[in-house]
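Student: what shape does this take:
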Amino acid sequence: MGFIKAFSGAVGGMLADQWKDFLAPPPGLAPTAAIFPAVPQGQNAGRGSNTSGSQHIITNGSRIVVPEGYGLMTFQDGELTGLVAEPGGFIFTSEDLNSQSLFAGDGILSPTVKMSWERFKFGGRPGSQQLAFYVNLKEIPNNRFGTQSEIYWDDAYLGAQVGAITRGSYTLRIVDPILLVKQFVPLTYLGATPRVFDFTDLDNDAASQLFNEVVGSLSAAFSNYTNDPSKGNRITRIQGDAIGFAQSLSQAVEDGYGWTTGRGLTIEKVALQAIEYDEDTRALLSDVKKADALGGARGNSFMQQAAARGFQAAGENPGGAGGGAGMAFLGMGVNATAGAASGLQQPHEPQPNQQAPVPTPQEPAAPAAAAAPTPAAEDPVAKLAQFKAMLDQGLISEADFEAAKAKVLGL
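Tutor: Next up is the predicted model:
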């Protein structure tokens, strides 16, 4: 008992004239429908009027159409009796010894589907009635997910724990329908009065379970992506990398819940609609962007421009507060500013041939008022010069130098 292939490929408009009646998918299906009953089509231009979903029972000699992107499964007493995953027209028969129970196609399904068939196959009774269901083998869209509170993961680039609220959608594909119906789909969707199995149906407990598992895998998926050197370790690339993040999410749900090996499902693409970082992460990202902007040649250029502005300010107002501020920024006593600082007035000291003034007895010298000590301002250029020398001597790493430079410049 099985199927005889009548013709291959897409269904033509003349099919109704060739076959008086045949089974086909019901009209008006949502693109998120995964499993649904086959319904009979009358002779009305091949698109007949008898489309009752309850009349999906097939008998010996029934004609069945399998459109492109779909598969057909037959059941008896809850047991799988046949699978067709090739487009074309087929005849269900228990009389022809050449009939087959499995048409797995080439490249549509997972290579493990034949192994699944051998594991779960059930021959049925010749001449008995069979229940026929179609399975959607296309990429199934609009499977949404979202988090109500922050999820956290360790980020390799930031070197810290990152938190965010996120939402988006993903597409999935059924790669092994045998595993799906035998291991996951409830029997109520495969009986004589079935409902359409839709992944977005809020009343579908199996679909709700998948949603919860995806949300529970998001933290691991973000960690997989941001800690993968081939992705550049940049969190900002996720929203533009639908396939790359889908691989990370698919791996996470596979590691946690065995979607592919246990249920015949895989995630194809992911569209992240939003990533809302928590307050600490936003502050950290802001600091990292500033450090990146001042790294390497750009940072050296910034320092040169700052030094030039300081010298210009000191030259325009050498005796005023602006000149003092400019020299303080550049750093007194550093080689780069030694020449400019040498022109400042020094304390009066007696020369070798000059006697120090001696106070007269009539006018004793008054003790000088004790001047309040002025704390020396920290010199950023001197600090940076010290760190650069340590870097050149191999005492610190390039990352240490960049971090120290950002701290000295107040970034």
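Student: could you use CA atoms for every contact and neighbour count after this?
Tutor: OK.
Student: now do the contacts for the spatially most central residue of the chain.
Tutor: Centroid-nearest residue in the chain, with C-alpha atoms, centre = their mean: Phe245, separated by 3.3 Å. Counting by C-alpha atoms under 8 Å, 6 or more residues apart in numbering, Phe245 makes contact with Ala221, Phe222, Tyr225, Ile238, Lys269, Val270.
Student: tell me the most packed of those, by neighbour count.
Tutor: Neighbour counts for those peak at Val270, which has 28 neighbours (criterion: other C-alpha atoms under 10 Å).
Student: sequence B follows; please return its structure for comparison with A:
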Amino acid sequence: MGILDSAFDSFEGMLADQWKDVVTSAPFDEHTVVAPGIRKREQSGFGANRGSDDILSTGSIIFIPENTAAFIFSQSGIEQVITEPGGYEYRDGEASVFDEQSRKSKGIGKILLDEAGERFGFSGMSPEEKRVAFVNLREIRNIKFGTRGPLVYNDSYYQCDLEIFSYGSFSVKVTDPVLFVRNFVPAGVVSYSFNDPAVRSQMLTEFLHSFIVAVGELSSQYRVSMLPSQADEIRGRIVEDTANAGTWAARFGLELVSVGIENIELSEQSRALIQQFAEQRMSVRAYEDVSQTAANIAAQQMIAQGVRDNGLGDAGGMLFGMNLASGLNPVNASQAGAMLSGAPGASAPQDGQPGDQSAPDDFASQLELLEKLKGLMDAGVVTEEEFAAKKRQILGI
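Tutor: Below you'll find the model as predicted:
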């Protein structure tokens, strides 16, 4: 009975697998990187293909969607890789009576007898195995990460070690599908996702190791509050890392595309350190502002008193700046100082009286002297009342 059952199974299985298949990719979700090929079993309730999932008949059609690579696996591994989108006819499967080239080369009877005889020795099973899988070549986004413990960030601005927790996401892309399938995907697997805890654990471990190195290198350049805006530079440093995530491209054909930092949190101790630093800095700045204001007021008072007591003179010109000093010649400066101090000879000439030879003798000189006195008033050395009085003296009004 066993031999008869085997013969019956061989013939029945052979007939079922004579149907040509239409194979395309199973749906990809956000994190699926390898999806199995699925066979179209029926159409609108008419016709049904009951062939085996691990048998691919000659003449079957494989449809490759955009941004995917189709892998045809046999028992020994990768048999063929197709990276261009479109529909392809498979020519290396089991002979089929529905394939015109097979019928012409062998004939229907020989195809059926050969296939049934080959299966009979394996108790009705086919010795061949063919499977189709598709690798996602799109960017796989939003792979979440978070530091499991505090990272030490030696902030050069605060000049201390800060403990930070970082959270965000990164994205990757398969750039070499053959290298990825051979070195990253376990053998015989036709469905693989980054949602798998084992897959994610290994990736996150390597990513975080490189992330910690990259962030540490930035501590001498950026304050901790600026880290979220340096995601591109962090990504560049991770890619350049000679270990862990930096080696993904060469090891697995997998490229780190982007890194996004959603949040940087400080530990309680680090927050207290920064708050203390800020309070001390505000106190010092307030003290400096008050001291500078007091110093300015004191200086103005001393200058004003000196001008009132001793006149302007050459030294006074130096106090008010080189521009003011260069604009006053010794004669004018002495006259202005004398007039401000109320010294003899300070009054302007009266109508019909000859003026002092050292005083301004024309209207232009008077205006120049008034401009200098106006500068003293604007600087706060001379009051408006004093300026008005000296103006009347100079103009003789």
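Student: give me the TM-score for these two chains.
Tutor: With the length set by TM-score structural alignment, normalised by the length of structure 2, the two chains reach a TM-score of 0.52; 254 aligned residues with a C-alpha RMSD of 4.4 Å.
Student: what lines up with the residue nearest to the centre of structure 1 in structure 2?
Tutor: Residue mapping for Phe245 of structure 1 onto structure 2 gives Ile234, with TM-score structural alignment as the criterion.
Student: which non-adjacent residue is nearest Asp176 of structure 1?
Tutor: Leaving aside its sequence neighbours, Asp176 of structure 1 sits nearest to Gly264 (C-alpha to C-alpha, 6 or more residues apart in numbering; 4.2 Å).
Student: Glu129 of structure 2 reaches Ile55, doesn't it?
Tutor: Yes. At 5.6 Å, Glu129 of structure 2 and Ile55 qualify as touching, with contact defined as C-alpha atoms under 8 Å.
Student: out of the contacts of Phe245 of structure 1, list just those in helices.
Tutor: Under the assignment DSSP state H, the contacts of Phe245 of structure 1 contribute Ala221, Phe222, Tyr225 to helices.
Student: the last one contacts Asn233, correct?
Tutor: Yes. The pair Tyr225 of structure 1 and Asn233 qualifies as a contact (C-alpha under 8 Å) at a distance of 7.1 Å.
Student: mean shift between the biggest strand by length in structure 1 and structure 2?
Tutor: Ranked by residue count, the top strand of structure 1 under DSSP state E comes out as strand 160-174. Once the two are superposed, strand 160-174 of structure 1 sits an average of 1.8 Å from its aligned residues in structure 2 (mean C-alpha distance after the TM-score superposition for structure 1).
Student: can you list the neighbours in contact with that strand?
Tutor: Residues from elsewhere that reach strand 160-174 of structure 1 (C-alpha under 8 Å, 6+ apart): 109, 136-155, 180, 246, 264-278, 281.
Student: the same query, at a cut-off of 7 Å, please.
Tutor: 137-155, 264-278, 281 (C-alpha atoms under 7 Å, 6 or more residues apart in numbering).
Student: centre of the chain to it, how far?
Tutor: Distance, stretch centre to chain centre, for strand 160-174 of structure 1: 6 Å (C-alpha atoms, centre = their mean, to the nearest Å).
Student: what element comes up after that strand heading to the C-terminus?
Tutor: helix 177-183 (DSSP states H and E).
Student: what span of structure 2 is that following helix aligned with?
Tutor: Going by TM-score structural alignment: helix 177-183 of structure 1 matches residues 177-183.
Student: which bit of structure 1 covers the host helix or strand of Met339 of structure 2?
Tutor: Assigned by DSSP H and E, Met339 of structure 2 belongs to helix 330-341. Aligned by TM-score structural alignment, helix 330-341 of structure 2 falls on no residue of structure 1.
Student: what packs against that helix?
Tutor: helix 268-310, helix 313-319 (3 or more C-alpha pairs under 7 Å, 6 or more residues apart in numbering; DSSP states H and E).
Student: winner for burial among these?
Tutor: helix 313-319 (a mean of 16; mean count of other C-alpha atoms under 10 Å).
Student: what about the very next helix or strand once past it, distance to the chain center?
Tutor: Following helix 313-319 of structure 2 in sequence order, the next helix or strand is helix 322-327 (DSSP H and E). Helix 322-327 of structure 2 sits 55 Å away from the centroid of its parent chain (C-alpha atoms, centre = their mean).
Student: in helix 322-327 of structure 2, which residues are buried?
Tutor: By neighbour count, with 16 or more other C-alpha atoms under 10 Å as the criterion, the buried positions of helix 322-327 of structure 2 are Ala325.
Student: got the contact list for that helix?
Tutor: For helix 322-327 of structure 2, the external contacting residues (C-alpha under 7 Å, 6+ apart) are Gly317, Met318.
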